[in-house]
Structures are given as structure tokens and as C-alpha cells.
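*Asks:* sharing a sequence plus its predicted fold:
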Amino acid sequence: MSELKQQLRSDMMTAMKARDALTLGTLRMALAAITNEEVAGSTARELTDVQVLAVLTKEVKKRKESAEAFDGAGRTELADKERAESAVLSAYLPAQLSDDEIPDLVASVIAELTASSGEAPTIRQMGVVIKAAQAKAAGRADGSKIAAAVKSALA
């Protein structure tokens, strides 16, 4: 079992003993999402910490999108609950890169790709650069921000 999944289980037990309903419910949902991901596909598998982080990142993104939808519908109490759940899950994610650090990361990836291939990537190779940048960011930056930085760097 991955360390992060074990940490989530341990924190869930702590929340259960402390009768912290928000944290308990949020961690239960996160563990259910992880289990669903483990059994998805043709064979069951054990997720690594990186894969668990990807699931948690997806769950945080869902919560943020739900909060925006609830705000748009005038349901502030539900939006606040979604934001609180997002905050609980965000505590398990690595620190996010700032908006100033993302272009630097993209520039270093472009430099590495240029050094390995002998020529600078073009806008046609944007997908390759995005994939390499996302791998280097390792879940510390939103994919859309990385894509935007790559597009502006290659344009």
C-alpha cells in the first residue's frame, strides 16, 4: 500500500475518533475514489503514491468546479462545503508552483529537449513539450497553466 494511501486511512481514523464529520466524509470519498481507480480496467492493481496524488488532484479539481457551479446557482452553503472539502484534500497535495515558476519550468524543459534533439521544438511539437513539462511538474501545477505557458514560449 502506498504511503499516501496509508496516511489517508490513518487520518480518517483520527477524524473518526475526533468526530470531525467534514474531514471524515472527505477522506472517505477520497479513499473510495482511490479504490475505484485501483479496480478500474481489466485487472485490479495497487496505486503508487504518484497515482494516488493524481486521483487526489482530480478530486480537488472536482470540488472547485462544483463550488463554482453552486455559487452560480446561488447555493453558497453547498459551495462553502465543497471549498472546505477541497481544503482538506489540498493538504495532501504538494505545494503548487507559482505563476512565476511555471514559465521557468517550461523554459528548462524546452532547453532539455533542444539539447537532446539538437534543435528547438516548434509549435507542432507542443504536445511533447507539454507532456515533458507536466512530468517534471509532478502534479504541482495545473495542466491548463502549463499548456498556456508552453504555447506562449513556442509562439
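*Replies:* It's in.
*Asks:* only C-alpha atoms from now on, for both contacts and neighbour counts.
*Replies:* Noted.
*Asks:* now residue 93, nearest residue through space, not along the chain?
*Replies:* residue 53 (6.6 Å; C-alpha to C-alpha, 6 or more residues apart in numbering).
*Asks:* host element of the residue sitting nearest the centre point of the chain?
*Replies:* The C-alpha lying nearest the average C-alpha coordinate of the chain belongs to residue 57 (C-alpha atoms, centre = their mean; 2.6 Å). Secondary structure assignment for residue 57, by DSSP states H and E: helix 49-72.
*Asks:* for that helix, packing partners?
*Replies:* helix 3-18, helix 21-39, helix 76-90 (3 or more C-alpha pairs under 8 Å, 6 or more residues apart in numbering; DSSP states H and E).
*Asks:* let's bring in a second one:
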Amino acid sequence: MTLEERIQEDIKAALRGKEKTRLDTLRSLYAQVKDERIKLRPKRELTDEDVVRVIMSAVKKRKEAIELYRQGGRQDLVEKEQAELDVLQKYLPEQLSEQEVEKIVDEIIQQVGAASIKDLGKVMGPAMARLKGKADGKMVQSLVRERLTKLSS
């Protein structure tokens, strides 16, 4: 069963279970997945990797919204976005811990031979290729910056 099919099945289950938040979130996600499929249609079929990318985009939007609502003192909206975020994260592959990401970043820095912050681009390319879908891009970037800053000082 593809990820897209799993989302469709879960929409049906949420309908039967009358789970409004889950249903609304999954319907919104499915609409985004459908848009992605239409966008890719002439070139190729939609893969699970494409669906994961759509989900990660939706997760990122929810996290940003949560932060903005917190700053604005809107706890009701924070809770709503957090509930949607919890639903979405169930469809993402297992995320690596910060320690695992640090280990991979250190390996890549050694492989590339990076010596200073000027080599950020050389490290970020391979790092994101290897960690795509497994770690948050902002966390990877901050770890790479931190490591390269230590190397140059």
C-alpha cells in the first residue's frame, strides 16, 4: 500500500470514527498530494518520496504557524495546529535523533574535507541528500554551521 493509499484509507476511518481534526487534516493533506500528482503527471508517477516531501512541507507550515500563534498569545490556535501536526507526523519516516545527525554531519565534513564556514555549501549538499526526510533541514544547517565554526576557530 502506497502512502497516498494509506492516507485515503485513514480518511475513510476518520469519517467512520467522526474524528473531525484528523479528518480535516488528512483531507487537506490529500488535496496537496493530489496537486503534486497533477503537477508531476506528464513527467512521471507520484512516488512515496514525493508524498513525504508534501507531508514535510505541511509539517513545516504547522510548526511555523504554532510559533507565530504562540508569539501572538493565541493558545487556542496553537492547540489546533499542534493537533494537526501530531496527525501529520504519523506519516513521516522515523526522524533521526540530534546525536545521529551530528555523527552523519561529522562524517560528511571529513569526507568533503571542509575546514571553515566557507565550506558550508560543500557540506550542506551531501548532508541534505543523505538526511532528506530523516531530519529537519534547520537542525542540519545549524549543526553544520556549529561544526564548521568550531573548525575555523
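*Replies:* Here it is on my side, so go on. Every value quoted in this text rests on a predicted model; they were computed, and no experiment measured them.
*Asks:* the helix holding residue 57 of structure 1: which residues count as buried?
*Replies:* Buried residues in helix 49-72 of structure 1, counted by 16 or more other C-alpha atoms under 10 Å: 51-57, 59-60, 63-64, 66-68, 70.
*Asks:* and which of these is nearest to residue 15 of structure 1?
*Replies:* Residue 15 of structure 1 lies nearest to residue 56 out of those, by C-alpha to C-alpha, at 18.1 Å.
*Asks:* what lines up with residue 147 of structure 1 in structure 2?
*Replies:* Matched by TM-score structural alignment, residue 147 of structure 1 corresponds to residue 141 in structure 2.
*Asks:* quick one, what contacts the counterpart of residue 98 of structure 1 in structure 2?
*Replies:* Counting by TM-score structural alignment, residue 98 of structure 1 corresponds to residue 97 in structure 2. When contacts are counted by C-alpha atoms under 8 Å, 6 or more residues apart in numbering, residue 97 of structure 2 touches residue 135.
*Asks:* residues contacting residue 13 of structure 1?
*Replies:* Residue 13 of structure 1 neighbours (C-alpha under 8 Å, 6+ apart): residue 24.
*Asks:* any idea how far it is from residue 87 of structure 1?
*Replies:* As judged by C-alpha to C-alpha, to the nearest Å, residue 13 of structure 1 and residue 87 of structure 1 stand 19 Å apart.
*Asks:* got it, and residue 110 of structure 1?
*Replies:* For residue 110 of structure 1, the distance to residue 87 of structure 1 equals 33 Å [C-alpha to C-alpha].
*Asks:* ok, the two, which is more surrounded?
*Replies:* When residue 110 of structure 1 is set against residue 87 and neighbours are counted by other C-alpha atoms under 10 Å, the residue ahead is residue 110, at 24 against 16.
*Asks:* so that one makes contact with residue 123?
*Replies:* No - counting by C-alpha atoms under 8 Å, residue 123 is not a contact partner of residue 110 of structure 1; they are 11.5 Å apart.
*Asks:* how many residues are close by the alignment partner in structure 2 of residue 77 of structure 1?
*Replies:* Residue 77 of structure 1 maps onto residue 76 in structure 2, with residues paired by TM-score structural alignment. For residue 76 of structure 2, the neighbour count with other C-alpha under 10 Å is 11.
*Asks:* distance check, residue 76 of structure 2 against residue 60 of structure 2.
*Replies:* In terms of C-alpha to C-alpha, residue 76 of structure 2 sits 19 Å off from residue 60 of structure 2.
*Asks:* same question for residue 120 of structure 2.
*Replies:* Taken as C-alpha to C-alpha, the span from residue 120 of structure 2 to residue 60 of structure 2 is 23 Å.
*Asks:* cool, residue 83 of structure 2 as well?
*Replies:* Using C-alpha to C-alpha, we find residue 83 of structure 2 at a distance of 14 Å from residue 60 of structure 2.
*Asks:* cool, and residue 140 of structure 2?
*Replies:* 14 Å.
*Asks:* now do residue 68 of structure 2
*Replies:* For residue 68 of structure 2, the distance to residue 60 of structure 2 equals 12 Å [C-alpha to C-alpha].
*Asks:* corresponding residues in structure 1 for stretch 12-32 of structure 2?
*Replies:* So stretch 12-32 of structure 2 sits over residues 13-33 in structure 1, by TM-score structural alignment.
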